[in-house]
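Q: what would the 3D arrangement of this be:
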Amino acid sequence: MKLLSPENKGKIADILIKLLADEHILYLKTRNAHWNVEGPDFQTIHVYFESLYNELQIVIDDVAEKIRQKDVYAPATMKEYMQLAHLSEERKTENKDSLSFIADLLHDHEVIIDFLSEAVVEIEAFHDISTSDFLVGLLEQHQKTAWMLRSHLR
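A: Okay, the predicted model is just below:
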């Protein structure tokens, strides 16, 4: 097994840092949905959103630790995240019903899915099997969540 060069570790860390920023933005948007959703399905959706942000909390920690494994410090401020993220903290609508929040969160999961799909291919070129495998696991997790969110909208 060939060790990664410091340059390649840095390139991989850059990808992971962008992912960390996106995951943080998604986490905050999911917390917002949990706190502010209204409607006849409040209790069910409130609990569902809580399960989603709890999952994201673990993802965020795992991504940050993966960055540190590349000998790079993980960014930890909202200012940095906003500069690095593909996602925006803004919502598409100000409606507080579950379907509006679900549509927003679905969009963001799909953005992360696209990013992860490209990142896996890019990282495989560096022959970093463990990071590639880690990202494939996250990709599957986001795909499953997107499917569940999409199912709510049908």
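
Q: hey, let's count contacts and neighbours off CA atoms from now on
A: Noted.

Q: three-state assignment of Ala76?
A: coil (DSSP: H, G, I helix; E, B strand; the rest coil).

Q: what's it in contact with, if anything?
A: By Cα atoms under 8 Å, 6 or more residues apart in numbering, no residues touch Ala76.

Q: what of the one 5 residues further on?
A: Taking Cα under 8 Å, 6+ apart as the criterion, Tyr81 is in contact with 18, 20-22, 24-25, 75.

Q: ok, so what distance separates it from Leu20?
A: Noted for Tyr81: a distance of 8 Å to Leu20, by Cα to Cα, to the nearest Å.

Q: Asp97 too?
A: 28 Å.

Q: select the longest helix from this protein.
A: helix 6-36 (DSSP state H).

Q: helices and strands around that helix, which ones?
A: helix 42-69, helix 78-84, helix 98-124 (3 or more Cα pairs under 8 Å, 6 or more residues apart in numbering; DSSP states H and E).

Q: before we go on, could you also do this sequence so I can check it against the first one:
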Amino acid sequence: MEKDVKVDIGVKDDARKKLVETLNMRLSDEYVLYTKTRNYHWNVIGPRFSQLHKFFEEQYEILDEMVDEIAERTRQLGGKSLGTLEEFARHSSISEQPGQYPDPQTMISNLLKDHETIIKTLRKNADEADEQYDDMATNDFFLEAVQKHEKMAWMLRAHLEGKDVL
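A: Now for the predicted structure:
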């Protein structure tokens, strides 16, 4: 039988529980975005196949690390991390398009939109972690995630800018 050990890190129990819920929603978003990016990596076609195949791989590898970091932060706060595809789909604000294989420009636009959605949500979560739950560490954690997503969004945006659009 598993014994729960009290988590005494200076964050109130009710705040930790709320933060765990929030982290699990972000974990779900990240996992769905990871899967979507990997799907595009597998299914991209066209004259820039090689470049985009490698680009999507670089992005999903970053997302894979972020998934692990969020799950571990959830555990650090004494919570359990979601871990099934059904849970991720149920708790994610990112939508998938099963059975659809968009052109490369649409793939990039879809991913950019998803990153921007996550960025806005993470900013709100960071404010809540600091102001409502008095958890500077989780606030910092969310802000680092914002920076990673902003960089990935910038790279996606760069593929859509200029005359040489896909």
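
Q: which among the contacts of Tyr81 of structure 1 end up buried?
A: Neighbour counting with 16 or more other Cα atoms under 10 Å marks 18, 20-22, 24-25, 75 as buried within these.

Q: just give me the closest of the residues you listed to Ser130 of structure 1.
A: Set against Ser130 of structure 1, the nearest of the buried ones among the contacts of Tyr81 of structure 1 by Cα to Cα is Leu20 (17.2 Å).

Q: show me what the closest one lines up with in structure 2.
A: Counting by TM-score structural alignment, Leu20 of structure 1 corresponds to Leu27 in structure 2.

Q: ok, back up a step: just the buried positions in the longest helix of structure 1, please.
A: In helix 6-36 of structure 1, counting by 16+ other Cα under 10 Å, buried: 8-27, 29-31, 33-34.

Q: just to revisit the earlier point, which of the contacts of Tyr81 of structure 1 sit farthest apart?
A: Longest span within these, Cα to Cα: Ile25 and Pro75, 13.1 Å.

Q: once you drop chain neighbours, what's closest to the residue nearest in space to the middle of structure 1?
A: The centroid of structure 1 falls nearest to Glu23 when counting by Cα atoms, centre = their mean (3.1 Å). Closest residue in space to Glu23 of structure 1, ignoring its immediate chain neighbours: Ile60 at 6.2 Å, by Cα to Cα, 6 or more residues apart in numbering.

Q: can you name the residues that contact the aligned residue in structure 2 for the one you found?
A: Residue pairing (TM-score structural alignment): Ile60 of structure 1 is matched to Val67 of structure 2. By Cα under 8 Å, 6+ apart, the contact list for Val67 of structure 2 reads 27, 30-31.

Q: can we see that at 10 Å?
A: 26-34, 61 (Cα atoms under 10 Å, 6 or more residues apart in numbering).

Q: ditto for Asn36 of structure 1
A: Asn36 of structure 1 touches 30, 42, 46, 95-98, 101, counting by Cα under 10 Å, 6+ apart.

Q: from Ser95 of structure 2, how far off is the equivalent of it over in structure 2?
A: Under the alignment (TM-score structural alignment), Asn36 of structure 1 maps onto Asn43 of structure 2. Distance from Asn43 of structure 2 to Ser95 of structure 2, counting by Cα to Cα: 18 Å.

Q: just give me the closest of the contacts of Val67 of structure 2 to Asp130 of structure 2.
A: Arg26 (16.7 Å).

Q: wait, the closest one sits on His91?
A: Yes. Arg26 of structure 2 is within contact range of His91, at 8.5 Å (criterion: Cα atoms under 10 Å).

Q: can you give me the neighbour number for the alignment partner in structure 1 of Lys113 of structure 2?
A: Matched to structure 1 by TM-score structural alignment, Lys113 of structure 2 sits across from His107. Residues lying near His107 of structure 1 (other Cα atoms under 10 Å) number 16.

Q: just Tyr73 of structure 1 next, same as before
A: By other Cα under 10 Å, neighbour count at Tyr73 of structure 1 equals 13.

Q: that one maps to what in structure 2?
A: Aligned partner of Tyr73 of structure 1 by TM-score structural alignment: Lys80.
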